[in-house]
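# Just a sequence and a predicted model for now, questions to come.
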Amino acid sequence: MSLAPSTTQARTLRGRSGEQDAVRRLLDRARDGSGGALLLLGAPGTGRTALLDHAARLAGGFTVLRARGVPAESHLAFSGLHGLLRPVRDAPAQLPRAQAAVLRKALDLGVADGGLALAAAVLDLLSAMAARRPVLACVDDLHHLDAASREVLLFAARRLDGERVALLLASHDDRTAPGGIPSLVLGPLPAAASRELLGDLSPGLGEDLRAALERVAHGNPLALTELAGSLSPGQLAGTSPPPGSPPPGGRLWRAHTARLAGLTGEARHLLLLVAADPSLDTATLVRVAEHPDALLALEPAEGAGIVRAEGDRYAFAEPVMASVVYSGASLARRRAAHRLLADVLDQDHQRLRRAWHRAVALDGPAEELAAELAEAAEAAPPRSGHPEPFLALERAAELTGRGDLKAARLAAAARHASSSGHPRRARSLLARLSTLTVAEDMRGQAELLRGDLELLGGETGNAHDRFLAAAGWLLDRDRPLGVRALVRAAEASYTAGDNRGFLAIARRAAAVRRPDEGPAAELMFEYLAGVAATFRGRHTEAATPLHQVLRLAPAAHGPAMLVWAGAASLLLGQEANALMLATRAVDIARGRGGASALPQLLESVIQAEIWMGRYASVADNAVEGLRLAQETGQLNTAGHHLAWLALTAAVLGDEETCRVRATAALELADAHGLGVVGALGNWALAHLDLAAGRVADAAGRLRAQRRNGHVVVRVMATPIFIEAAARTGDREQAGSALRVLDRWVASTRSPDRLALAARCHALLAGPGEAEELFRHALDLHLRGTCEFETARTQLLYGSALRRDRRPGAAREHLHSALETFERFGARLWVGQARGELRAAGQTVRSTCATRPEQAAGPAARTGRAARSDKSEQLTAQQHQIARMVAEGATNREVAAQLFLSPRTVEHHLRNVFAKLGVRSRVELARLLS
């Protein structure tokens, strides 16, 4: 029997699976006679009521009681208890006469004698009811419940162990969290859950509008729901600006304005100033208020949990509240607040903020304000805080009357939005250029930016066409940008796996090249020439322009130039130099605050590290790259990092994770024309097949890729293909692949790559020739840096010696290989090495822990252990998993977000708990907060 209103259809609660599991466990314990209580704490709109409804739906066979705290009744003693027990008004008859009388007196008259009589009577009543069927009691808005009812219910909540009773309480005020009662905090929804919820509410919502709603809602599910429901036809069509706050009059708006209503006018004025400038420090706030005790007016707001002090400034405890405070003020009050702030922000480093407040307040002629704001935005240092330069430039464009100048400022705003990691906003700003008169050079710049955005998150074919169009507009107007557009078009062809397209662009570049090019343009022309010659297999010819790129690199001032120089280093076999250049590019981008560039720049670091066999570092950088790519809307870049993570999972022998990530990468590759991503995903799966002993499968994957796969990845995967083909008897194709590899390797003089070629020759050698080639390969490995490939050569050599009936000689190499594989945590290769040792007549025991992070090397492990902060002991992937779990994500949600299997997440989480010395998710959340 349920005595609560029922919902006929269950509703999916996005991002709350962990909380739903906690509610389910509470009900299961109550069914089994081990009941208890749970307190749900969360801001308005975070889903407390939805979870209570969910509990009621799950409580089949329970007696369900519901009550809600109401502010208008908070002064009426026992009004809350009356609401909870009124549906079972005859139940007190189950109690002894004295207890029944005490309970009826409280419910009928609102009075009770002192002591424990009433609280004990309520507890005994719930117990008596539960003797017939379990009981679920749900109390919403506990903070509004009258104090007498709250005291009685909390008394019962602490004494439900051994009863068939579940008491579920919900409050937005953590001051009501009593001791002895487990609590669960409902934080903001993860980004993925917010997107899913908006997809449920408005399936056809455009990406730009979706992103705007997510910015306003800050992960609050009710805010997302009400925002999606309030959209006008103009907002849905993109002709009207998106909403800047939850809809006035909605449930969330009313909840927040009710909390504000009890504050003084002075407190609300100070809150408006904080909402108008999130960077406002307390010293400046005091200057605006013009008397030293002004901040005392904010104490009630602090006490009510509306704002909290964070260092030298105030911040809203619930970000949505800031938009309610700001939008709820009249236009006149908002403009007055901005004028006050502009007057006190008089330091040089506050120039952008001052111009912003003047522009919003319309404190002067529009054109003058626009010029001041645009100039300040362009001169602002990286990570300058509020407002972001792209917002300032957008506002400047809105105040500009001249069409060409308005277009220039919109284009600049789009450029800043893209570089700061807001690609959707950049696209929206560029779309507004279509209605304006745009100069040819600016049209080319805009098209170049559109190409960049398309290459990061759209289709490579569209990006290629946009880059070529930009080059046509720019080559005669802005030479360096025009050449850059050509290089970017070539990179789009490279990403698509279109070798012919790349070569065609290289020929076009050679045709437009001039003898008096500047250093930057010269570097780009030499880069295209060198890569094109490499793709044609003319490695000797390629060396000259590639060396020219390295000669010009020291004068390069941008990360992109360093990346191209790093690529030239890799083609020349100079892995360490490539890593140095790529790392320098990443450092420059971090210093500039270029969030959008980092995921791509990390790819260049990873490419160098792959050749050096630094797989733990590859995984760390790819995890960071994947996170940043997801946060900045770069689907294609995310695909690259997924593919690299699939490869590192293959090295570690984590079959399930490798397949999950490779499949995700391949799906992106098919949808967006990412030939290089598809090739990397297939390479990862082939490596996994080879490690697992599925030699024919590995050969088949790479054989298909050799026919129409990406040229660079094809060469990188050649050693695996030759090994697999040789072991399956396809010596003809293996020999053909080796001839291609020999030509490139011979031109690089890299000992690691020469060692790989020597190993491949050994695999294809005739009787009596292999041993010398294996020894030569090992000698070359000693001069290189890739320990993992050294171990792979030792394994193959040892296996050959064992088959040649020389077990003693074989064991020496097999032991060395096993030790390296164990140190890297490469469990499938560990299994192969142990199998060979057993076949060579030796029983093998594990002597090294197979933990993936050990591949970082002794120096890195020592440095990590020396750090005092416990969280520094985690790998990048473990830290990301820990952070997501601490924010309330379940294992399945983490697995979906990071493209892992739930089993792998569980494995990592156990290691996190062990490293940090915690025993539960609650302790983890406390530690990381």
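Received the coordinates, thanks. Residues are numbered from 1 along each chain as shown.
# From now on I want contacts and neighbour counts done on CA atoms only, so please keep to that.
OK.
# Residue 839: neighbour count?
Look at residue 839: counted by other C-alpha atoms under 10 Å, it has 15 neighbours.
# quick one: it from residue 832, how far?
11 Å (C-alpha to C-alpha, to the nearest Å).
# Wait, a strand at residue 383?
No: looking at residue 383 with DSSP: H, G, I helix; E, B strand; the rest coil, it is coil, so not inside a strand.
# and it, how many residues sit next to it?
Residue 383: 15 neighbours (other C-alpha under 10 Å).
# Residue 654 versus residue 881, what's the distance?
For residue 881, the distance to residue 654 - C-alpha to C-alpha - is 17 Å.
# Who has more neighbours out of those two?
Using other C-alpha under 10 Å as the criterion, residue 881 and residue 654 rank with residue 881 on top: 24 against 20.
# take a look at this one as well, against the first:
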Amino acid sequence: MRGRRQEREVLEGLVHAARAGRSAALVVHGEPGIGKSALLGVLADAPGCRVVRAAGVESQMELAFAGLHELCRPLLDGLDRLPEPQAHALGTAFGLRSGGPPDRFLIGLAALSLLADAAREQPLVCLVDDAQWLDQASVQALTFVARRLAAESVALVVAVRTGTAERPWAGLPRLAVRGLPDGEAGELLAFAVTGALDPRVRHRILAETHGNPLALLELPRLYSAAELAFGPQPGDVATLIGRMEEGFRRRLGLLPDPCRLLLAVAAAEPLGDVALLWRAAESLGVGPGAAGPAQEAGLMELRDTVRFRHPLVRSVAYRSATASARRAAHRALADATDPEQDPDRRAWHRAQAATGPDEAVAAELERCAGDALAHGGLAAAAAFLERAAVLTPDAAVRVRRELDAARALMNAGSFDAARDLLTVTAYEPPTALQRARLDVLRAQLEFASERGNEALPLLVAAARRLEPLDLELALDCHLDALTAALFAGRLAPGGGAAEVARAARRARMPARPRPGDLLLQAMAALYADGYVAAVPSLARAAAAFDDSDLSLEEGVRFLWLAAVVGNDLWDERAWDRMTDRHLRLVREAGALSALPLALNTRVFVDLFAGDLAAAAALVEEIGAVTEAVEAPLPPYGAVGLAAFRGREEEAAPLLAAALKESTARGAGIGVSLVHWAQAMLCNGLGRYREACQDGRLAAAHPEEMAVGTWGLAELIEAAVRAGERETAAAAVGQLTEMTRASGTDWALGVAARSEAQLLDGGAAEDRYREAIDRLGRTAVRTELARAQLLYGEWLRRAGRRLEARDQLRTAYDALTAMGVEAFAGRAHRELSATGETVRKRSDDTRHDLTAQELHIARLAAEGLTNPEIGAELFISPRTVEWHLRKVFAKLGISARRELRDVRGPTLSSPS
């Protein structure tokens, strides 16, 4: 701990905060040997705290939730105290319970709740070393926990090597561990060297080690007496880490053969299970005395667990063993592992022990892949399948497993790894169908990672190639192509959506179409024949997805698109149901690649319902999710939230960045969404000429669905106010043609509101009243409030001030309660113009509450308990309690029951 005073103060501050009831997470990063593990050791005996530990192991990175299980293992006696859904999810993830795939985020919440529960009795310190070698599922769960720690009396410290492994932990507080200062480095070197050291050689060692403590301790062991006196000989290992590894390799080489074999077994076994180690060693004929030389050399400790001096020792012990010794170690570990209690790890050891193709082992790995999927471990499933493919003797079966592994990687959001695997697979597909599947996966991977326009021609070509080989796969691929056309929109290459629709319509349909086949027919009709002609088939397709028992793959892959169809049909209740169902299915499957899309789609349901607090919570969640996915979507949900909120200073930079990103990706729908958002923002601010320009751009491409109709509504309002009545009339004609075909209250209400703006006298009033009546029957509360605002404005201009005040006050109160600030400001100005003195709600306590506090307060007012609120918002019950204390202070109340008595728009629900 020489020269580490500042680092120790930071770490000890975390423990002090945990004792005071404040949680924190810290990422300690630096190069190998720099002292990260030693610093974590400072907290291993934190006074007054309970300490739990875990460490990543390179050879076990593929086993889902292995790292999280190790950390939580000492706390599992509290599993039954968690809410049952959380207990079930965590138990299933750890293989303690049977069941379907758990929600990945529910697992994270369960882990957070488990830590919070343990910290109720005593502050909890969680130490995670070598996080660069944790399995992906554990990383995702722990980053979820780290970002939601608040008031649980938990300190989470994660040590990770500097480099690409740091990326999942981005945005968390960090502590960089650097080399020791020259003085302390010299002292440590003097401690390590027992004899005389030439000053020039000393200077060279200090310069080359850059203060790395492990290097300063180990390099003198590597050099001979002559080298210490005169300097290392030419041809030495070039890198510092290489030199340290070479030093450990030499020291291991001096140990007896039984000891080296025992070290190889220990290095291959990640749990540090001493009993398991000795069972495996016994089968190899290695007795208890074999550990002595390694312990005397300070390379390994055998206490309650097996511990190596440093991860480099573990790595060198494994890699320096002969291939036959490594296989023997894995074989012994497989034999010593209980096949009922830990089948995945047993299968993995068997695979590592295999000397060549072995279908029995490969089949066992494939079964483990299925179990991993059931536990939400897509990355683990991919690893099992990839290893199974290597051991598969039959070429066709091998390629099938490689393709399945690539799909699992893609769904897990590991796009680069999936690409690498497909590159290998491309050299050996033995059948036409598998070659076509390879092309499909490449195209889907391109689309999943970019959501732009480059995947579109690839998907069309792959679908055509599949048609004579596998009709169902071909139809699914055609639907993927239409989805890609929707995203590409105005930026689609070639003939765009119409060309894709023609190709899809040429495909043969099965006698008993699936929901996805109905959706394909409907989308093709929409793009080929237009909205009005397609409405009946769109309605059938939406109903099929809304009512049917879907397979997990159908739901994850296509349900969001059916939800978009529901929105395009102006059926807000089907839109609500299907977006909610899609989000739940995606979470259950742990399909991270689909989760950002599911969340972004759901945001707009909450926005149109006027629940901006819920939408803001989803946008916050999207930010956390996209950090775990290699290629996130443009910030569609955040763009929508900015449009509804109407805060120009916040919205302008976000919209500019989103427009730039969408254009670069070739995502035409993103371009249209930004223009719609800018039109809505400017309409709220009263800048109608700007709104007219953006509305025109948003509405110009109906193939982008939903957004185009939203754009028409904004264009009509802006054009009327800007004096461009011909533009408004043309837009009304387009809109009413669609809304009449739809026939829902939402559609007809918006049409009536739009038509009223071009009419005068009684005709205008009738249409405004119809709009308010129809929209009042719907769940789209923002549309209703805007209709009331427009009607109030019309009444004021007609000189009917008293009637105008009623409508404008109703609109103002609703828009303010929902947080639709720009339109609320417009309503305020109009009310003032009627002669009514209106106090702006800038002093309203609601604006003192954060989005999270407002959401929590509303849920508490509705009667939800702290655990129920925590489950909904993915935070711990203690954090809910902490937030409620702040809410009580801001609202000037002292009890939960008083939340129901808070007057005004502070906590009122838009529904």
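Looks like it came in fine. It should be emphasised that the depicted structure is a prediction, and the values quoted were computed from it without experimental measurement.
# where does the TM-score land?
A TM-score of 0.63 describes the superposed chains when it is computed by TM-score structural alignment, normalised by the length of structure 2; 669 aligned residues with a C-alpha RMSD of 5.1 Å.
# who touches both of residue 839 and residue 832 of structure 1?
Common neighbours of residue 839 of structure 1 and residue 832 (criterion: C-alpha atoms under 8 Å, 6 or more residues apart in numbering): none identified.
# Show the contacting residues for the most centrally placed residue in structure 1.
Central residue of structure 1 (C-alpha atoms, centre = their mean): residue 627, 3.3 Å from the mean position. Residue 627 of structure 1 is in contact with residue 638, counting by C-alpha under 8 Å, 6+ apart.
# give me that answer again for 10 Å
599, 621, 634, 638, 641, 880, 897-898 (C-alpha atoms under 10 Å, 6 or more residues apart in numbering).
# farthest-separated two in those residues?
634 and 880 (18.6 Å; C-alpha to C-alpha).
# higher neighbour count, these two?
The neighbour comparison of residue 634 of structure 1 against residue 880 (other C-alpha under 10 Å) goes to residue 634, with 26 against 17.
# so how far is residue 445 of structure 1 from the more buried one?
From residue 634 of structure 1 to residue 445 of structure 1 the distance is 20 Å (C-alpha to C-alpha).
# Work out for me the element residue 137 of structure 1 sits within.
Element membership for residue 137 of structure 1, per DSSP states H and E: strand 135-140.
# name the helices or strands packed onto that strand?
Other helices and strands packing on strand 135-140 of structure 1, by 3 or more C-alpha pairs under 10 Å, 6 or more residues apart in numbering; DSSP states H and E, are helix 17-31, strand 36-42, helix 48-58, strand 63-68, helix 79-85, helix 117-130, helix 147-157, strand 165-171.
# What lines up with residue 838 of structure 2 in structure 1?
Under the alignment (TM-score structural alignment), residue 838 of structure 2 pairs with residue 843 in structure 1.
# if I've got this straight, its match is in a strand?
No: read with three-state DSSP, residue 843 of structure 1 is coil and lies in no strand.
# correct me, but it touches residue 811?
No: Residue 843 of structure 1 is beyond contact range of residue 811, at 11.0 Å (criterion: C-alpha atoms under 10 Å).
# Mutual contacts of these two, please.
Residues touching both residue 843 of structure 1 and residue 811 by C-alpha under 10 Å, 6+ apart: residue 837.
# Show me which of those two is the more surrounded one.
residue 811 (25 against 10).
# if I look at residue 453 of structure 1, how far off is residue 676 of structure 1?
Between residue 453 of structure 1 and residue 676 of structure 1 the computed distance is 18 Å (C-alpha to C-alpha).
# neighbour-wise, which of those two wins?
residue 676 (26 against 20).
# any idea how far the aligned residue in structure 2 for the more buried one lies from residue 256 of structure 2?
Aligned counterpart of residue 676 of structure 1 in structure 2: residue 669 (TM-score structural alignment). Taking C-alpha to C-alpha as the measure, residue 669 of structure 2 falls 67 Å from residue 256 of structure 2.
# sorry, back to before: quick check: which of the helices and strands packed on strand 135-140 of structure 1 is nearest to residue 744 of structure 1?
helix 17-31 (52.6 Å).
# Tell me the buried residues in the closest one?
Neighbour counts over helix 17-31 of structure 1 (16 or more other C-alpha atoms under 10 Å) mark 17-20, 23-24, 26-31 as buried.
# ok, of the residues you listed, which one's closest to residue 44 of structure 1?
For the buried residues of helix 17-31 of structure 1, the nearest to residue 44 of structure 1 is residue 19 (16.4 Å; C-alpha to C-alpha).
# residues contacting residue 716 of structure 1?
610-611, 680, 683, 741, 753.
# cool, residue 700 of structure 1 as well?
686, 706, 721, 724-725.
# preserved in structure 2, out of these?
Retained in structure 2 (both residues aligned by TM-score structural alignment, their matches' C-alpha atoms under 10 Å) from those: 686, 721, 724-725.
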